[in-house]
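**Student:** Sequence and predicted structure are below.
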Amino acid sequence: MIYTKIRDLALDKKVSIRQVERDCDFANGTLSKWNKSIPSVDNLKRVATYFGVTIDELLSDKQVTH
């Protein structure tokens, strides 16, 4: 769920998942692992800040639109 939302935000921003990982100082493949593991609050905050959304929006079942 979280990865899908991040992927959709990346598509809207016209950046690759790898670019998001680089810009947020994550290792390659980190975001895709979030399908099976729970990221730390600090890492969620980095991604939320990157996209200009709240952590709640990342975790919500609703579609994020910007």
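**Tutor:** Nice, I can see it. Residues are numbered from 1 along each chain as shown.
**Student:** hey, let's count contacts and neighbours off CA atoms from now on
**Tutor:** OK.
**Student:** Lys13 versus Phe51, what's the distance?
**Tutor:** With distances taken as CA to CA, to the nearest Å, Phe51 is found 8 Å from Lys13.
**Student:** More neighbours: which of these two?
**Tutor:** Neighbours per residue (other CA atoms under 10 Å) separate Phe51 from Lys13, with Phe51 holding more: 17 against 11.
**Student:** contacting residues for the more buried one?
**Tutor:** Phe51 sits next to Leu9 when contact means CA atoms under 8 Å, 6 or more residues apart in numbering.
**Student:** Distance check, Glu57 against Asn28.
**Tutor:** Distance, Glu57 to Asn28, using CA to CA: 24 Å.
**Student:** Structure two is appended below for comparative analysis:
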Amino acid sequence: MFYKKVEAYCKRNNIAISVFEKKCGLGNGTISGWTSSNPRIDSLEKVAVEMGITLAELLTSDQDT
């Protein structure tokens, strides 16, 4: 779910996921790793801030992603 939201955000904003990871201060491959493992809460917080949404919004599942 988290990976799909970030992927959709990056596509809408024409930015590579690797570039987005750097903007968030995350290591290379961190976000793509979320397809097979659970992310750390501090990583999710960084992503939410960079996306301009709340952590709750990032954690909420929705059908538009």
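**Tutor:** Thanks, I have the structure now. What you see is a predicted model, and the numbers here were worked out from it, not measured in a lab.
**Student:** And the TM-score between these chains?
**Tutor:** TM-score for the superposed pair, counting by TM-score structural alignment, normalised by the length of structure 2: 0.85. Supporting figures: 64 aligned residues with a CA RMSD of 1.3 Å.
**Student:** Let me know the helix or strand that the residue nearest to Thr35 of structure 2 when sequence neighbours are not counted is in.
**Tutor:** Excluding the flanking residues, the one nearest Thr35 of structure 2 by CA to CA, 6 or more residues apart in numbering is Tyr3, at 6.2 Å. Assigned by DSSP states H and E, Tyr3 of structure 2 belongs to helix 2-12.
**Student:** Around Val47 of structure 1, count how many other residues there are.
**Tutor:** Neighbours of Val47 of structure 1 (other CA under 10 Å): 21.
**Student:** That one touches Cys24, doesn't it?
**Tutor:** Yes: with contact defined as CA atoms under 8 Å, Val47 of structure 1 counts as touching Cys24 (6.8 Å).
**Student:** need the contact list for Cys24 of structure 2.
**Tutor:** For Cys24 of structure 2, the contact set (CA under 8 Å, 6+ apart) comprises 46-47, 50.
**Student:** go on, Trp34 of structure 1?
**Tutor:** Contacts of Trp34 of structure 1 were listed using CA under 8 Å, 6+ apart, and they are 2-3.
**Student:** what do we get in structure 2 for it?
**Tutor:** Alignment note (TM-score structural alignment): Trp34 of structure 1 maps to Trp34 of structure 2.
**Student:** And stretch 40-47 of structure 2, what's buried?
**Tutor:** Neighbour counts using 16 or more other CA atoms under 10 Å place 44-47 of stretch 40-47 of structure 2 among the buried residues.
**Student:** I misspoke; the intended subject was stretch 25-33 of structure 2.
**Tutor:** Buried residues in stretch 25-33 of structure 2 (16+ other CA under 10 Å): 26, 30-32.
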